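[1] next one to model:
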Amino acid sequence: MAVDPVVYGASDRQPRGDYTRAGADYTCPQDYDSYTAVDHDTYRRLYARQAALLPGLACDEFIAALPSLGASDHIPRFEEINDRLRKATGWEIVTVPGLIPEVPFFTLLANRKFPVTDWIRKPEEFDYIVEPDVFHDLFGHVPLLFNPVFADHMQEYGKGGLKAHGLGACEQLSRLYWYTIEFGLIQQQNGLRAYGAGILSSSGELQHSVQSPEPQRLPLDIERVMRTRYKIDSFQQTYFVINSFQELFDKTAPDFTPVYERLQGLHDIAADARLAEEEAIQH
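    You can find the predicted model right below:
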């Protein structure tokens, strides 16, 4: 059964990836034999650069879990990661050819399966790529799936996504994903740290999000997040901060239906907006 690729955001550009390989649920086998020596070297260099930046910038849970990915000098085989991941939290990673639609994405998460793109960026895209590739998905997302609380949160997000789709509220829920799972910060005893995959897989954003005085950092407020637009082509100008993964789980566990109802008719908030009544977390 052929499936259609997903157009990213408002772009008319077709995403990469061979969608003829995908089944009805958008998963497919990892095409490991297609990786070239250049591909493996790109992964090795990306991993080495990011790993060197983590101390003092990434959260403790991420740093502790990163070795569970296994080899850092070549693209890992997904089944080898799954041997460890299933034992740790009951999750597994599944291969997808690229971005997939909302319902298949939410369905996979609800069943403790995380979709990982298997192609990797070209060397000339080393510093920035719009679409998530295998490095972003593996390095940025998968380590925290070894954390039991975060792993449970991801499954609940998937279940909530299926409900949001039925309520026409996927835009609001996608903003929650963006500002937590992709670009979230956490306050640890030793200071502010990153846990979002979009931050952890980007050398520039990792330093900007934690160290720069420019962006505003706000305590996580679900309704504020769901009203806030975001940008995909620049560093974030607003970050939302949690104090623990348990707080993230607890704040996202309730039924969001009343929240979606309250947000109807309210205007969106710009990604860089600074509201007078808000008290930002001091850098």
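[2] please count neighbours and contacts with C-alpha atoms only from this point.
    Fine.
[3] I120 contacts D133, correct?
    Yes: counting by C-alpha atoms under 8 Å, D133 is a contact partner of I120 at 5.1 Å.
[4] need the contact list for the closest residue to E214 other than its chain neighbours.
    Of all residues not flanking E214 in the chain, Q237 sits nearest, at 7.4 Å (C-alpha to C-alpha, 6 or more residues apart in numbering). Residues in contact with Q237 (C-alpha atoms under 8 Å, 6 or more residues apart in numbering) are 214-216, 271-272.
[5] list buried residues within those residues.
    Those of the contacts of Q237 that meet the buried threshold are 215-216, 271-272, by 16 or more other C-alpha atoms under 10 Å.
[6] is the residue lying closest to L145 once chain neighbours are set aside part of a helix or strand, or is it coil?
    Excluding the flanking residues, the one nearest L145 by C-alpha to C-alpha, 6+ apart is A151, at 4.8 Å. Applying DSSP: H, G, I helix; E, B strand; the rest coil to A151 yields a three-state assignment of helix.
[7] and if you look at R121?
    Taking three-state DSSP, the label given to R121 is coil.
[8] tell me how many other residues crowd it.
    R121 has 20 neighbours, counted by other C-alpha atoms under 10 Å.
[9] contacting residues for it?
    Applying C-alpha under 8 Å, 6+ apart, the residues contacting R121 are 39, 42, 129, 133.
[10] now do it against G17, distance only.
    The gap separating R121 from G17 is 11 Å, by C-alpha to C-alpha, to the nearest Å.
[11] before we move on, the earlier item: would you list the contacts of R121 in TSV and tack on distance to L54 and secondary structure?
    Shown next, in TSV, are the contacts of R121 (distance: C-alpha to C-alpha, whole Å; DSSP: H, G, I helix; E, B strand; the rest coil):
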residue	distance to L54	secondary structure
D39	23	helix
T42	19	helix
I129	20	coil
D133	20	coil
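[12] Proceed likewise with the subsequent sequence, for comparison:
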Amino acid sequence: MAVDPPLPPAFVSHVHDVPPPGAAPDWTIPQNWDDFSAADHAVWDTLFARQVAMLPGRASDAFLRGVDVLRLERPGIPDFRDLNERLMAATGWQVVAVPGLVPDDVFFDHLANRRFVSGNFIRRADQLDYLQEPDVFHDVFGHVPMLADPVFADYMQAYGKGGLRSLSFGSLEKLARLYWYTVEFGLVREAGGLRIYGAGIVSSYGESVFALDDPSPHRIAFDLERVMRTDYRIDDYQQNYFVIDSFEQLLDATLHTDFAPLYARLQTVSDIDVAQLIDSDVLINLGTQAYAASR
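    Below is the predicted model of the structure:
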């Protein structure tokens, strides 16, 4: 969903109202790995080398294990046929190529059936630090290693099933915040400190440093209802990061919450602005918000 820095869907070019020519009814398309150019593969290799050099000690153990298990260190954009053999063996998930952003119901249905959708294009060499939309590097390098972790893989499937249910409650915006603050921009307590697991962070060189080291953002202990009330930035680095104690905590919160009364309750309370703190917050770091104030 997000890149460095993320931008709203209105600015995204790979958007279609219906499946474009060549796409199946579920919006999937062949990856056509042989069609990627040498320049495309070189961009992947440049991004990959830069991220893996700085992520040890920053990324969660689950993410780093996933990179190894899936053998993403091989040169070039991964061939989904090879990648899916290893991912299916690990957790029963697979990656499917799509032409761009897909409708919400399609996205949720793929997740609910342990399929992760990936854009089938990669940024240009002059876009290494800035891209308006999620490409194959964000989707595969950022997201897929975590899908090799059994607990997180189950969380993602549970999220997809919950997403399909949310459509009948008119609560998509609330549930989207959970995805944003966990799958895209989540932090986890680990090894006596904080580590990154969110794809929007691990695929961004700048935010990989900012999320852990900069004094500007608030770092707040995860609370499901608090997260689902909280607005977020879509145009720059985050002003809040929510911290889980474990991936089991995330899965349990999803599986053991009755979302129908939660959605009803969320309709009766106000949203929480970006960077706003509330009395019940458990603060890990009180941010200065200096970065946001300077923008």
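[13] still on that earlier bit, identify the farthest-apart pair in the contacts of R121 of structure 1.
    For the contacts of R121 of structure 1, the maximum inter-member distance is 14.8 Å, found between D39 and I129 (C-alpha to C-alpha).
[14] right, and the secondary structure at the residue nearest to D25 of structure 1 when sequence neighbours are not counted would be what?
    Excluding its sequence neighbours, the residue lying closest to D25 of structure 1 (C-alpha to C-alpha, 6+ apart) is P104, at 5.9 Å. State at P104 of structure 1, reduced to three classes by three-state DSSP: helix.
[15] just to confirm, what residue in structure 2 is aligned with P104 of structure 1?
    Aligned counterpart of P104 of structure 1 in structure 2: V106 (TM-score structural alignment).
[16] its match and D26 touch, don't they?
    Yes: using C-alpha under 8 Å, V106 of structure 2 is in contact with D26, at 6.6 Å.
[17] hmm, back to that, dump the buried ones among the contacts of Q237 of structure 1 into a markdown table; add distance to A110 of structure 1 as well.
    A markdown table is the format used below for the buried ones among the contacts of Q237 of structure 1 (distance: C-alpha to C-alpha, whole Å):
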| residue | distance to A110 of structure 1 |
| --- | --- |
| P215 | 33 |
| Q216 | 32 |
| A271 | 29 |
| D272 | 32 |
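[18] identify, from those residues, the entry nearest to Y8 of structure 1.
    Distances from Y8 of structure 1 to these, taken by C-alpha to C-alpha, are shortest for A271, at 18.7 Å.
[19] list the contacts of that closest one.
    228-231, 236-238.
[20] how close does it sit to Q236 of structure 1?
    8 Å.
[21] shared neighbours, these two?
    Counting by C-alpha under 8 Å, 6+ apart, the residues touching both A271 of structure 1 and Q236 are Y230.
[22] quick one: the strands in the stretch 101-250 of structure 1?
    Taking DSSP state E, counting those that start in this stretch as the test, the strands found in the stretch 101-250 of structure 1 are 113-117, 185-188, 191-194, 216-219, 238-242.
[23] closest one to L173 of structure 1 among the ones you listed?
    When the strands of the stretch 101-250 of structure 1 are compared (using C-alpha to C-alpha), the closest one is strand 238-242, at 14.8 Å.
[24] which part of structure 2 matches the closest one?
    Using TM-score structural alignment, strand 238-242 of structure 1 corresponds to residues 240-244 of structure 2.
[25] run through the helices of the stretch 101-250 of structure 1 in chain order.
    Ranges of helices in the stretch 101-250 of structure 1, per DSSP state H, counting those that start in this stretch, are 102-110, 134-135, 148-167, 170-177, 197-200, 203-211, 222-227, 245-252.
[26] what's the most buried one of the ones you listed?
    Among the helices of the stretch 101-250 of structure 1, the stretch with the highest mean neighbour count (mean count of other C-alpha atoms under 10 Å) is helix 197-200, at a mean of 26.
[27] so that helix matches what in structure 2?
    Taking TM-score structural alignment as the measure, structure 2 aligns residues 199-202 with helix 197-200 of structure 1.
[28] comparing the matching stretch with structure 1, how large is the average distance?
    Mean deviation of stretch 199-202 of structure 2 from its aligned counterpart in structure 1 after superposition (mean C-alpha distance after the TM-score superposition for structure 1): 0.5 Å.
[29] chain center to that stretch, what's the gap?
    6 Å (C-alpha atoms, centre = their mean, to the nearest Å).
[30] now stretch 137-152 of structure 2
    From the chain centre to the centre of stretch 137-152 of structure 2 is a distance of 9 Å (C-alpha atoms, centre = their mean).
[31] what does stretch 275-283 of structure 1 give?
    25 Å.
[32] residues making contact with that stretch?
    For stretch 275-283 of structure 1, using C-alpha under 8 Å, 6+ apart, the contacting residues are 211, 213, 216-219.
[33] also stretch 106-116 of structure 1?
    27, 90-96, 98, 105, 133-134, 137-138, 154-159, 161-162.
[34] again, only this time at 6 Å
    Residues outside stretch 106-116 of structure 1 that contact it (C-alpha atoms under 6 Å, 6 or more residues apart in numbering): 91-96, 137, 155, 158-159, 161-162.
[35] quick check: the farthest pair among the residues you listed?
    Every pair of the contacts of stretch 106-116 of structure 1 checked by C-alpha to C-alpha; the farthest is D137 and L162, at 21.4 Å.
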